[in-house]
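> Sharing a model prediction with you, sequence too.
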Amino acid sequence: MREELERLKAETIKEIQGATDSFALNEIRVKVLGKKGTLTAILRGMGGLSPEERPVIGELVNRVREEIETVLGERGRIIAAEEQNLRLAQEEIDILLPGRKPKMGHSHPLQLVLEEIEEIFLGMGFTIAEGPEIETDYYNFEALNLPKNHPARDMQDSLYITAETLLRTHTSPVQVRTMEKTCPNPIRIIAPGRVYRRDALDASHSPMFHQIEGLVVEEGITFGDLKGVLTVFVKKLFGENRLVRFRPSFFPFTEPSAEVDVSCSCSGKGCRIC
């Protein structure tokens, strides 16, 4: 058995030194030192030895195990270093390569138009007013003289959150809030923002869209002032050559009511827009 142990040690050390990766090294460890390994089998066979041989062979087995474990540890450290160097070489970062510049973002087209509209009205002496998008029924309807049975409510299928809270259906609540804060001083504001309706999504409808409205409260203001402001706005936004037409219309919440038509950029030649 002594010769068998010496031969096992020599063969195992040779295999260990020939291992090229940690996986192969672990296979050798299991094959020799594992629960079903060669050296473990020899230990289990010591029961058949004489009482005199048992301590001698036992000491030899322990010495062989220690030598194999020492060689395994040394070879394992070498292989681990080699594998790490290989990984580092594969993951090498060339710090001399030019950096990747982040892509520059840009404003959304809606935001660009909104900013242009605001600049036009600021140039005419207006200020920008804002309000919450989640409104109370009072500010969205009642304070605008739209009681529960008012026909205008039928024109705006609202998105209610609670019985008295909803997503605003227009930016008009901003007018009420501004008048509460400003009264009795003159007012000249525009109120741009997102509004919400229970509309099916298609080419011309959306459950969320943008509105902009203005409010002027001042002595001597007439419908002519409204026409003048809107005409200047249209020509500033769309171009000086645009034609503007005011025509009577019906809205259950304003009196008098009118709509504004603007000529197309094709000058009447016909295009996919008009």
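Received it, and whenever you're ready, just let me know what you need.
> okay, CA-based contacts and neighbour counts for the rest of this
Noted.
> Now Ala152: closest residue in space, sequence neighbours ignored.
Distances taken as CA to CA, 6 or more residues apart in numbering place Pro252 nearest to Ala152, at 5.9 Å, with adjacent residues excluded.
> ok, and here's another one to check against it:
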Amino acid sequence: MAESEEMYARFSADLEGAATRSELAAVQNRHLGRASRIKEEFRRLGELPEPQRRARASMLNDLARRMREEVDGRIEAAQAAESEQRLASEWLDMSLPGQAPRRGAWHPLTEVERRCLEVLRRLGFERADGPEVEDPYHNFDALNIPQHHPARDMQDTFWLDAGLLLRSHTTTIQARVLSARPRPPVKVAAAGRVYRNEAVDATHMAMFHQLEGFWLEPGLTMGHLKEILVYVARALYGRRVKLRFKPKYYPYTEPSVGLDIACTACGGEGCEACHRVGWVTIIGAGMIHPAVLREFGYDRDGVRGIAFGWGTTRMTAQWLGISKVRSLYAPNQRRLAYLHRGVA
């Protein structure tokens, strides 16, 4: 019995230190193979007298069966673990849709909007959206445009029932974001359709697209604003684009500036795309008006804001070198495909 316990103890120690199937197979061969000690003991049974031989054979058989059951169980468990690991590494979800090549292309307006948002995303701006059906407070009053303000005539829009209206600019999203009182710094970009009750001609539409961004943080200055505008313009039009700033007026910024670029179609010489003036205003911007900051409770702790925006409709027209923005909204797929070559 002492000899049996010694052989089993050595087997258990070797089995405990084996993890993989190859290591377990080596343990099995070492303790149960032809050259193992237990096999040697079986071969020596003939040297013993009958009663002793029978008792020793029974003990060796029990020991061999016990060791074989344990090592077989460990080998089976190791095999299952390795199979599970291999399946996990080679797993493929056949229910996922295939990666088919993209067909068609984005509408030029959508392509330009996506590029503009990508530029602002590099600067840390987060996308926000708002409703196209607005109330007068978020469209006018909260943005320093009271009822008697002349800008209400310039931004005359379409009025709906219950005193609602179609938003005349995407600055309504700025009003909605700030009304939630987020803690500075706040950097938000917004884009979408806007509506104005204008006579439709070659350069004006009753519905068009805008995109804007605003940044709220203590210590902001006009220097931050100009640096952002120059970065955005060069990222969209190239580093060699000619730029100029000029004073502007917007009711929700003070002071206000406009950023012009030399017409991309003529290089500033004057053509139909720029109406023969050579320059096109692409971005209107300024420091957020103190009245707007006061309206939303940010007139404290040195918080300042900058805001800037542009019409993606006009920007797309500049990109494509066309003078009639109406063609961007025409349901002519061949025409849009032809125009898209200038953006791709």
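Okay, I see it. Small disclaimer: the values here were computed from a predicted structure and weren't measured.
> For Gln17 of the first structure, which three-state class applies?
Look at Gln17 of the first structure: counting by DSSP: H, G, I helix; E, B strand; the rest coil, its state is helix.
> you'd agree it is up against Glu74?
No. In this structure Gln17 of the first structure lies outside contact range of Glu74 using CA atoms under 8 Å: 9.5 Å.
> so the residue nearest to Ala152 of the first structure touches Asp154, yeah?
No. Pro252 of the first structure is not in contact with Asp154 according to CA under 8 Å; the separation is 10.7 Å.
> tally of neighbours for Phe214 of the second structure?
Using other CA atoms under 10 Å, Phe214 of the second structure has 22 neighbouring residues.
> What helix or strand is it located in?
strand 207-218 (DSSP states H and E).
> List the buried residues of the next helix-or-strand element following that strand.
Under the assignment DSSP H and E, the closest C-terminal helix or strand after strand 207-218 of the second structure is helix 222-237. When burial is assessed from 16 or more other CA atoms under 10 Å, helix 222-237 of the second structure yields the following buried residues: Met222, Leu225, Lys226, Ile228, Leu229, Val230, Tyr231, Val232, Ala233, Arg234, Ala235.
> Against which helices or strands is helix 222-237 of the second structure packed?
Helices and strands touching helix 222-237 of the second structure, as assessed by 3 or more CA pairs under 8 Å, 6 or more residues apart in numbering; DSSP states H and E, comprise helix 108-122, strand 279-288, strand 303-311.
> Reformat those as a markdown table; add mean neighbour count and distance to Ser12 of the second structure.
Output for those, formatted as a markdown table (neighbours: other CA atoms under 10 Å; distance: least, CA to CA, whole Å):
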| stretch | mean neighbour count | distance to Ser12 of the second structure |
| --- | --- | --- |
| helix 108-122 | 17 | 62 |
| strand 279-288 | 23 | 78 |
| strand 303-311 | 23 | 73 |
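> To Ala191 of the second structure, which of these lies closest?
helix 108-122 (7.5 Å; CA to CA).
> whereabouts in the first structure does the helix or strand that that closest one is followed by align?
Sequence-wise, the next helix or strand downstream of helix 108-122 of the second structure (DSSP H and E) is strand 126-127. Aligned by TM-score structural alignment, strand 126-127 of the second structure corresponds to residues 127-128 of the first structure.
> what's the overlap in contacts for Pro252 and Asp154 of the first structure?
Applying CA atoms under 8 Å, 6 or more residues apart in numbering, one finds that no residue jointly contacts Pro252 of the first structure and Asp154.
> Look at these two and report which has more neighbours.
Neighbour comparison, Pro252 of the first structure and Asp154: the larger count goes to Pro252, with 13 against 9 (by other CA under 10 Å).
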